[in-house]
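Enquirer: sequence-free structure coming up:
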């Protein structure tokens, strides 16, 4: 059986594979000595699919020159060039002559041994209009996740989800069997994607689409690791295909004309192409050496891939790396794990290339040089740099000046060269990294507004105050002065979205930052003593300043940040408050700080206490009765204050108790739930808020502790109330949180199993898996930064909450034990 025609999508640039793809389109990247797309063509031929269209975009002549019209494979190949990007669907729609009958779409830059006949049988048996070939992936967040019902019918698509959205571990392989009528949704020349545009429309219209889950091999060659692993898998016999070489002994393939010295030590599996010379050295395991290579005496090559016409010198160690065509590596060179050397580069004697380094084509590295940053025309690149809300790491280890300069250039690029507020906490480490970020912004033609000796809340305010396009704040950890935190702010004063984070990560990974000429460089504007403007603006927010001064509140404050203590004291002194705070050296544990605040209240030296977090956003309040108001209780307090202040809406993270809704209903206030990451919460709070210097009340109470204290005092004066009175209004609720360690690879599988096991229950899939029953609810959410599950439970009684928490914690642990 066969489908008459197929379309190979071959327009990929392969930016994440650079420098391998600097002069090659992604489908032409070699896998065991021949282009990856050739394996696709051979697979189609194996299943009698002879009539093939190829859609091209990047360096198309290299594809057409190699494959010509398909004569070598006894196939008929036609080409369709995208002059402008049309998307995956648009490029296929452009091949109009090939979509008049059922057809197969397959990627030219992924490797698979898919049984196409079985997939076609499935498509026809189901009466499907579109069948997606799916594959189970342990860590699915870099792919499009597809959710199907028991019958295999597709019910939902998720494009590169966060861990909170991973409801299945079956991912879209980009292989489709399509009936021609569904392509009529668009016209030839339209730009659209299959997964983002066409498939969601078909799903909305009820067009039958099915997912065929294959057990056959499939790997998307998206980055250097997957590029290497695919070839290692072939050598390990995990892929059903034949190699173009003789297997001279088990696990050792040797091409025609190649010679291996009799004293060479080979640890299989190893592949050596044609006409290569291997002297007395050590090779393998998992080594691929292409045609016309020369490996000299006492060299060590293992877990590496060496392209054609390359030279590895005497006593050189080449481990876990890739060398492109015509690379010349001299004597005693060390190239370490996950490095990549671009074509026609030369490394002279004694060079050391550190792990993960990329050297662009045509580079010359002098003798005894240690290459510890990418040699492109910029600095270091990395695949994923953002955590839950920021970038963090240790100075000169995780976060180097070169890395920071790349961050500055990347953020400037996505900010279109606009004005960026850059601030720091005046520590030595933060100053170093700030200077590098500013250099990167300037180098890309951006404008810098510097706010030295600052806090994060000041940066957010400064972005609004100066109407900047974004902001960057750098601070050090109070307990570890070598640890750096970098937060990126958008033009509304909120943390940038995950999409913007990915844009920065992609630019950092590629490393090809834009650079400007000298006449385009912009002068830095430095704003000294911006804290005075910050305090004045905080005072303007208050409606009852005179009454506050007459009241003369006595407040105890504590923080591990002396900067936050000083700012809070200066701000509250302007309101006539008497401030007590403890002067101490170093870091004080949370319990001791809370104990200090409680003692101040008991001794009558303070009416209530405030503990300000290291980042200056979060607060713990100790009320007049000595009760600590933190986390969910603090959010409940700030929500109550917002409701009493006649706000129209409150924004709540999805994970918090439902009791908030009941309280909001009594105040006739709308509740908007959002995902639990800080960026999503901030963006929802700031939606449709257009003033240049102010922020919504709920936002300020949760993300600006210093101004927040003033707003709480303002409410207390206006209502002649106390904090303990507000706390006494809290409704009773029963809420528990647990954490279950896991392996990263188990996250998607466990979530999918939980959905399947509870399919007959009331479940929600907004973020993680939320399961409702007559005792309450439980939310199981994979953590974004750590290998663990977070389990949130709210019960209608303490007993019910405990039952649910124990039950689902055990369920997750049981699922984790399954192989």
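Expert: Structure received. Bear in mind the structure is a predicted one, so any value in this text is a computation, not a measurement.
Enquirer: CA atoms for contacts and neighbours, from now on please.
Expert: Noted.
Enquirer: so where do the helices sit in the stretch 1-150 of the chain?
Expert: For the stretch 1-150 of the chain, the helices defined by DSSP state H, counting those that start in this stretch cover 36-46, 60-67, 87-94, 116-126.
Enquirer: Buried ones in the second one, by neighbour count?
Expert: Buried residues in helix 60-67, counting neighbours by 16 or more other C-alpha atoms under 10 Å, are found at 60, 63, 64, 67.
Enquirer: what residues are up against residue 299?
Expert: Residues near residue 299 by C-alpha atoms under 8 Å, 6 or more residues apart in numbering: 280, 281, 282, 312, 313, 314, 315, 316, 317, 318.
Enquirer: what separates it from residue 485, distance-wise?
Expert: Note on residue 299: its distance to residue 485, by C-alpha to C-alpha, to the nearest Å, is 42 Å.
Enquirer: Relative to residue 83, which of the buried residues of helix 60-67 is nearest.
Expert: residue 60 (10.7 Å; C-alpha to C-alpha).
Enquirer: check which helix or strand covers the residue in the chain sticking out farthest from the centre.
Expert: Taking C-alpha atoms, centre = their mean, the residue of the chain most remote from its mean C-alpha position is residue 550, at 51.0 Å. Following DSSP states H and E, one finds residue 550 within helix 545-551.
Enquirer: and that helix, what does it pack onto?
Expert: helix 705-719 (3 or more C-alpha pairs under 8 Å, 6 or more residues apart in numbering; DSSP states H and E).
Enquirer: Now do the helix it packs on: distance to the chain's middle.
Expert: 37 Å (C-alpha atoms, centre = their mean, to the nearest Å).
Enquirer: tell me which residues of whichever helix or strand comes after that helix are tucked away?
Expert: Downstream of helix 705-719, the first helix or strand assigned by DSSP H and E is helix 723-728. Within helix 723-728, the residues that count as buried by 16+ other C-alpha under 10 Å are 723, 724, 726, 727.
Enquirer: what does stretch 267-285 give?
Expert: Per 16+ other C-alpha under 10 Å, stretch 267-285 contains these buried residues: 268-285.
Enquirer: All the helices of the stretch 151-300 of the chain, in order from the start?
Expert: Counting by DSSP H, counting those that start in this stretch, the segments of the stretch 151-300 of the chain that form helices are 199-204, 224-235.
Enquirer: here's the one I want to compare it with:
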């Protein structure tokens, strides 16, 4: 049996997940209270892939500080820097000197489980693409398959369709590096793996698609984190390691980290994950598909549902937070209400239809009695005064005065 190595592509920012990626790369966005890339590493480790090479670039220090040498995750991590972010093909080429046998390539900003990785490891063929059957919005590459081989990759068709999606996970032989050295320039002016694979197909290389039955998810936009979070919450075994006061009620799978406390009268319905050193309630309500990061605080009589609260978030009393992502070290004072519903959001000059409450980047301060309309997006370190009604996009470092 070949001792497989793994290459994780983790150099990009994830621009369409702004403003959350203003302070961290997409691979470090938390779902189920773990960064995306932790799921990737754990899935590789579960399949005996211990030598992992991580290509880093944007906000690389955050990645390296969190994962270090990989010993805490039962792997050995070597970091490779991509100084210029010139695309995924350019990033993979950086790993050439480290790989001399068959290896796996996985995007660090996807949610993937050990079953999906095992399918890729066991797949027959020298060059394999892990694929997924999905109905989607046109933001993924679609594989055209004939007689068991990929004949074409239609990159981001831009319209809703059903099909076989390219997950961005591959099994290659070292021969791929010769193709990478001749990678064509994409329409974006970068060197990307899908275009390189298409060039390989034209030159006669057989590319095998493998439709996964495991878990795979991505987050194209910041609000897509909510779906990934819901999936991630089902991937871990929940444990109650903190304190639950008498009179609090917990139903379903709820994880409560060490040093955390759920105070009397609170009501939690899983799947829910609460990190370490958190303070919940009294009389708080946390409803399914919610993750709460370390050292967070949810005040009395507040309700949070289907949301992500990152580390050190502070939620006052009487707040209602639905379908939202609240960044690290955000402070929401008393009686803040985030409405949820369908909306239209502008991302990089393109209007996207979505359905969520609000996206707050790190270090946002929200005063008391603020009402946020569906689709509100607030940049890093913005400040919202008490009594304001907010909607749309609020840029970083802005101040909204009632």
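Expert: Great, that's in hand. Bear in mind that the values here come from a model prediction, so they are computed numbers and not experimental data.
Enquirer: still on that earlier bit, where does the helix holding residue 550 of the first structure end up in the second structure?
Expert: For helix 545-551 of the first structure, there is no aligned range in the second structure, judged by TM-score structural alignment.
Enquirer: re the thing from before, for the buried residues of helix 723-728 of the first structure, work out which two are farthest apart.
Expert: 723 and 727 (6.3 Å).
Enquirer: rewinding a little: any chance of the helices of the stretch 151-300 of the first structure in JSON lines, with mean neighbour count too?
Expert: Formatted as JSON lines, the helices of the stretch 151-300 of the first structure follow (neighbours: other C-alpha atoms under 10 Å):
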{"stretch": "helix 199-204", "mean neighbour count": "15"}
{"stretch": "helix 224-235", "mean neighbour count": "19"}
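Enquirer: Could you dump these into CSV with distance to residue 129 of the first structure added?
Expert: Listed next are the helices of the stretch 151-300 of the first structure as CSV, based on distance: least, C-alpha to C-alpha, whole Å:
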stretch, distance to residue 129 of the first structure
helix 199-204, 9
helix 224-235, 31
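Enquirer: out of those, which comes closest to residue 188 of the first structure?
Expert: Closest approach to residue 188 of the first structure among the helices of the stretch 151-300 of the first structure (C-alpha to C-alpha): helix 199-204, 17.2 Å.
Enquirer: Read off where the closest one ends up in the second structure.
Expert: Helix 199-204 of the first structure covers residues 197-202 of the second structure once aligned (TM-score structural alignment).
Enquirer: And stretch 750-758 of the first structure, by the same measure?
Expert: Under TM-score structural alignment, there's no match for stretch 750-758 of the first structure.
Enquirer: gap between the helix ranked longest in the first structure and the chain center?
Expert: Longest helix in the first structure by number of residues (criterion: DSSP state H): helix 798-817. Here helix 798-817 of the first structure shows a centroid-to-chain-centroid distance of 29 Å under the convention C-alpha atoms, centre = their mean.
Enquirer: contacts for that helix?
Expert: 734-738, 740, 742, 746, 750, 753, 775-778, 791-795.
Enquirer: Kindly recompute the last result at 6 Å.
Expert: Here helix 798-817 of the first structure makes contact (C-alpha atoms under 6 Å, 6 or more residues apart in numbering) with 734, 775, 793, 794, 795.
Enquirer: so who does the counterpart of residue 154 of the first structure in the second structure touch?
Expert: When the second structure is aligned by TM-score structural alignment, residue 154 of the first structure is paired with residue 150. Neighbour list for residue 150 of the second structure: 144, 207 [criterion: C-alpha under 6 Å, 6+ apart].
Enquirer: Quickly note the distance from residue 150 of the second structure to residue 201 of the second structure.
Expert: For residue 150 of the second structure, the distance to residue 201 of the second structure - C-alpha to C-alpha - is 8 Å.
Enquirer: Also residue 294 of the second structure?
Expert: The gap separating residue 294 of the second structure from residue 201 of the second structure is 47 Å, by C-alpha to C-alpha.
Enquirer: So what does residue 141 of the second structure match up with in the first structure?
Expert: Per TM-score structural alignment, residue 141 of the second structure is aligned with residue 144.
Enquirer: excluding its backbone neighbours, what's nearest that match?
Expert: Leaving aside its sequence neighbours, residue 144 of the first structure sits nearest to residue 159 (C-alpha to C-alpha, 6 or more residues apart in numbering; 4.2 Å).
Enquirer: How many residues are close by the one you found?
Expert: By other C-alpha atoms under 10 Å, 16 other residues sit near residue 159 of the first structure.
Enquirer: Repeat that for residue 799 of the first structure.
Expert: Neighbours around residue 799 of the first structure, by other C-alpha under 10 Å: 12.
Enquirer: What is the equivalent residue in the second structure for it?
Expert: So residue 799 of the first structure corresponds to nothing, using TM-score structural alignment.
Enquirer: And residue 799 of the first structure, how far from residue 737 of the first structure?
Expert: Distance from residue 799 of the first structure to residue 737 of the first structure, by C-alpha to C-alpha: 14 Å.
Enquirer: Number of residues surrounding the match of residue 141 of the second structure?
Expert: Neighbour tally, residue 144 of the first structure, other C-alpha under 10 Å: 21.
Enquirer: who touches it in this structure?
Expert: Each residue near residue 144 of the first structure by C-alpha under 6 Å, 6+ apart is listed here: 158, 159, 160, 171, 172.
Enquirer: For PyMOL, write the select line for the buried members of those.
Expert: To isolate the buried subset of the contacts of residue 144 of the first structure in PyMOL, counting by 16+ other C-alpha under 10 Å, use the following:
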select buried, resi 158+159+171+172
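Enquirer: ok, of the contacts of residue 144 of the first structure, which one's closest to residue 590 of the first structure?
Expert: Taking the contacts of residue 144 of the first structure together and measuring to residue 590 of the first structure by C-alpha to C-alpha, the closest member is residue 160, at 38.0 Å.
Enquirer: Would you confirm that the closest one contacts residue 140?
Expert: No - using C-alpha atoms under 6 Å, residue 160 of the first structure is not in contact with residue 140; the gap is 7.6 Å.
Enquirer: residue contacts, the counterpart of residue 129 of the first structure in the second structure?
Expert: Aligned counterpart of residue 129 of the first structure in the second structure: residue 126 (TM-score structural alignment). Contact analysis of residue 126 of the second structure by C-alpha under 6 Å, 6+ apart lists 172, 173.
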